[in-house]
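Asker: need a structure here:
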Amino acid sequence: MSSSENEYRPGDSQFENGASNVEKATFASIGVMKQLCEACEKLGFTAPTDIQRDSIPWALQGRDVIGLAQTGSGKTVAFALPILQALWDNPSPLFACVMAPTRELAYQIAETFEALGSGIGARCAVVVGGVDMISQQIALSKRPHIVVCTPGRLQDHLENTKGFSLRTLKYLVMDEADRLLDMDFGPKIDQILQVIPRERNTFLFSATMTTKVAKLQRASLTNPVKIEVSAKYSTVEKLLQYYMFFPFKHKDCYLVWLLNEMAGQSAIVFGRTCNEVLRIGLLLRNLGIEAIPLHGQLSMDKRLGALNKFKSGARKVLVATDVASRGLDIPAVDLVVNYDIPSYSKDYIHRVGRTARAGRSGKAISFVTQYDVELLQRIEQVIGKKLEEFSSEKDAILLLQERVNEAQRMATLELKEIQAKRGKGGKRGRSDGDKQISLSEAKKLKKQGKKNRH
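Answerer: I've put the predicted structure just below:
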């Protein structure tokens, strides 16, 4: 640790900012003003989480902060409250900029700012790819206080939107910083850092501290306080973690059995590719399980629509790529299924972090075939615990095989029909997963497929 960086670990009394007992800390006791305490209460935030309790007092003192905490620990509120309090004290447009790695996370962060800042009149704009730039230019022309963005689209606006700049910026936040850099946003972030004021506060929040994040920290933060409230790689205590081991050819059969066993509970099923996510969604629908896909090749409207249907409970199963694995706070997810076990152990941590959030319990079940044993062992080594085998009835599962085989054939046919339609549509550059399939379209294609076979 460099001499210019203060490191805090829980229990150091100088960081408690007047709270006589860490266990009894409240938002008021760590310095949050009355209006924001009331907003927290309305949103059901009864007491600060560890990362909030330990970082907010430093942020309120005007220090740069590096916050390292496991996923689901409340990092968004940890940086939103100090920014909103500073905005109340010194209101000005384009006051803060928050960079996030995914579009969905950007919208979620903006919702948190708007909910917490509604009582003090905070205005927020979201600037992400996949959305019309003109509507974003109009939103930026209204001079919002907080801009939440993905780095690529922010850079587009800095270069092409007349009259838009970040000259008045007082706060810069890089959320999920490790993922920002994993997604090759590094050059864009470097360009943005060159055109924003040097005199600013910077918050860098991440679940993991990588060498890339450390490099970014040195380039963008001044005398930061490092708050670390968890081990480098960890999962929450209330998360029950299991695996199911079976031959690769029975993978779909086990998924259908598991979702039937967990009927009525909300589940996120993670697949590796957009095409696989789409295929699994069609397969499950053919078997009467209402699943909705979410992946990076869908339009922004459809991605948000899928998320909202799942959040509201209109769909109990979300089938997703890793676009849904980071930062998204979806209330009460009961089960995470790693249909495709991730190649990188930290992706496992972020995926399973979609459940057992904010003190709730949850289950995570990873599918392990003969090709995945080494990946499972690597994950167990990183998280420091052995996964238990999830009890299942092999005979009962294999009874489903015939029905699943039929559903697989229909899903494959539907996928081919959809791809053929797109080819005729002439939209160049659009990939397989770009269009979300409606239930009515899937049914039409199913009927057509049956006619073709007869």
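
Asker: use CA for all of it now, contacts and neighbours both
Answerer: Fine.

Asker: Report the contact partners of the nearest residue to Asp322 once chain neighbours are set aside.
Answerer: Excluding its sequence neighbours, the residue lying closest to Asp322 (CA to CA, 6 or more residues apart in numbering) is Phe270, at 7.0 Å. Listed by CA atoms under 8 Å, 6 or more residues apart in numbering, the contact partners of Phe270 are 277, 319-322, 336-340, 351.

Asker: run the last query once more with 10 Å
Answerer: Residues in contact with Phe270, defined by CA atoms under 10 Å, 6 or more residues apart in numbering, are 276-277, 280, 294, 318-325, 336-342, 348, 351-352, 366.

Asker: Tell me, how many residues neighbour Gln377?
Answerer: The local packing of Gln377 (other CA atoms under 10 Å) involves 14 other residues.

Asker: I figured it was touching Leu387, is that so?
Answerer: Yes: using CA atoms under 10 Å, Gln377 is in contact with Leu387, at 9.4 Å.

Asker: From Glu276, how far off is Leu318?
Answerer: If you measure Leu318 against Glu276 using CA to CA, to the nearest Å, the figure is 13 Å.

Asker: the more surrounded of the two?
Answerer: Leu318 (25 against 17).

Asker: quick one: that one and Arg285 touch, right?
Answerer: No: Leu318 lies out of contact with Arg285 (CA under 10 Å); the separation is 11.7 Å.

Asker: one more to put side by side:
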Amino acid sequence: GGVDMVQQSIMLAKKPHIVVGTPGRVVDHLQNTKGFSIRSLKFLVLDEADKLLNMDFEKELDLILQACPKERNTYLFSATMTSKVKKLQRASLHNPVKVEVSSKYQTVKSLIQQYMFVPAKHKDCYLTYICNELAGHSAIIFAATCATAQRLALMLRSLGFPAIPLHGQLSQAKRLSSLNRFKAGDRTILIATDVASRGLDIPSVDLVLNYELPANSKDYIHRVGRTARAGRAGRAITIVSQYDVELFQRIEFMLGHKLDEFPAPQEEVALLMQRVGEAQRFAAVDMRGKDTKQKAGGKKRSRDDDEDNADPELQRMMKQGQKKFASKRK
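Answerer: Below is the predicted model:
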């Protein structure tokens, strides 16, 4: 999805040996692209099956399975074996061979895991404190919603941090742009939703920061698995508010041990409050302006991946704020 259908149809007409696609877009081509068929398919791979089913792709998967030949090799990969995945397994696999890497959820020893217990209303201040303390390190910040990811990216950029968002409301082209800029080091902070928490091809991430806890404890493992890979060291910090205690306790129970606290002197965090408040207002103004333009039916113009598109007045305010914050950080 997110890429022009006609352009894809031209590529499919060249009879590629391998096609990688989302269920919805594959079905679109099966139904609308003349000459496209998977009747001669030899291998069908269903990757991230649990996520596909959680995103309500059951209908599309059924249509794809119906269009496939019965004589084929099918590979189904899933991080968790849910009831929906078991149902799909029965429907799509014949005499399956099950390969289970590990039934125990655990993290690697080279990963430092810490938490911060903070008042919910001051989460942005503590997030800024962490970014400041660990400046220069590549980091992925996980948020629960697309709106939060976008807001945090705008807020951190106005504070002078090289942040960029990655979430489901961005076009495919902008998601790829965000990911590539992060991998290239042009942006060192990637703010993502759980859409991006699995399957990201990023070789080296120094820090994973959970701004909001995942509803499923197992998703915590997938998030923090973005760092401390291939024997390298890494750090994961989870921000816990008064509303997250039960979720956090479930995570610790799953891990089998208590996490250490990340030190954050209150007096140092307090020094950031005024500046962070200004940055929050900048982000709110920006997002309101974008919503107004979309509702008015005007051309979509977004600062999702580049602050250079900012309105001149807002850009001037952001630059002033960045200078003031930089002087305080020295």
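
Asker: quick revisit: common neighbours of Leu318 and Arg285 of the first structure, please.
Answerer: 291-292.

Asker: quick one: what's aligned to Phe248 of the first structure in the second structure?
Answerer: Correspondence of Phe248 of the first structure to the second structure, assessed by TM-score structural alignment: Ala120.

Asker: For burial, what's the neighbour tally of that match?
Answerer: Ala120 of the second structure has 13 nearby residues by other CA under 10 Å.

Asker: Which residues are in contact with the residue nearest to it when sequence neighbours are not counted?
Answerer: Distances taken as CA to CA, 6+ apart place Ser241 nearest to Ala120 of the second structure, at 5.0 Å, with adjacent residues excluded. Ser241 of the second structure makes contact with 116-123, 211-213, 248, according to CA under 10 Å, 6+ apart.

Asker: again, only using 7 Å
Answerer: 117-120 (CA atoms under 7 Å, 6 or more residues apart in numbering).

Asker: now whichever residue in the first structure pairs up with it: how far from Lys215 of the first structure?
Answerer: Matched across to the first structure, Ser241 of the second structure falls on Thr369, judged by TM-score structural alignment. Between Thr369 of the first structure and Lys215 of the first structure the computed distance is 38 Å (CA to CA).

Asker: Output the contacts of Ser241 of the second structure as CSV; include the columns secondary structure.
Answerer: Formatted as CSV, the contacts of Ser241 of the second structure follow (DSSP: H, G, I helix; E, B strand; the rest coil):
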residue, secondary structure
Phe117, strand
Val118, coil
Pro119, coil
Ala120, helix
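
Asker: Just the buried residues out of those residues, in PyMOL syntax.
Answerer: Selection of the buried residues among the contacts of Ser241 of the second structure in PyMOL, burial being defined by 16 or more other CA atoms under 10 Å:
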select buried, resi 117+118
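
Asker: Compare the contacts of Ser241 of the second structure with the first structure and list the ones that remain.
Answerer: Retained contacts for these in the first structure, judged by both residues aligned by TM-score structural alignment, their matches' CA atoms under 7 Å, are 117-120.

Asker: which one of the residues you listed sits closest to Arg39 of the second structure?
Answerer: Closest approach to Arg39 of the second structure among those (CA to CA): Ala120, at 54.0 Å.

Asker: Distance of the closest one relative to Leu170 of the second structure?
Answerer: Using CA to CA, Ala120 of the second structure is found at 27 Å from Leu170 of the second structure.

Asker: With Thr227 of the second structure instead?
Answerer: 24 Å.

Asker: Please say which of these two ends up with more neighbours.
Answerer: Thr227 (28 against 18).

Asker: just checking, what residue in the first structure corresponds to that one?
Answerer: Checking with TM-score structural alignment, Thr227 of the second structure has Thr355 as its match.

Asker: what about that match, which SS state?
Answerer: Applying three-state DSSP: Thr355 of the first structure is coil.

Asker: how much distance is there from stretch 233-252 of the second structure to the middle of the chain?
Answerer: Chain-centre distance of stretch 233-252 of the second structure: 18 Å, with CA atoms, centre = their mean, to the nearest Å.

Asker: looking at the alignment, what does the residue nearest to Asp322 of the first structure pair up with in the second structure?
Answerer: In the second structure, Phe270 of the first structure lands on Phe142 (TM-score structural alignment).
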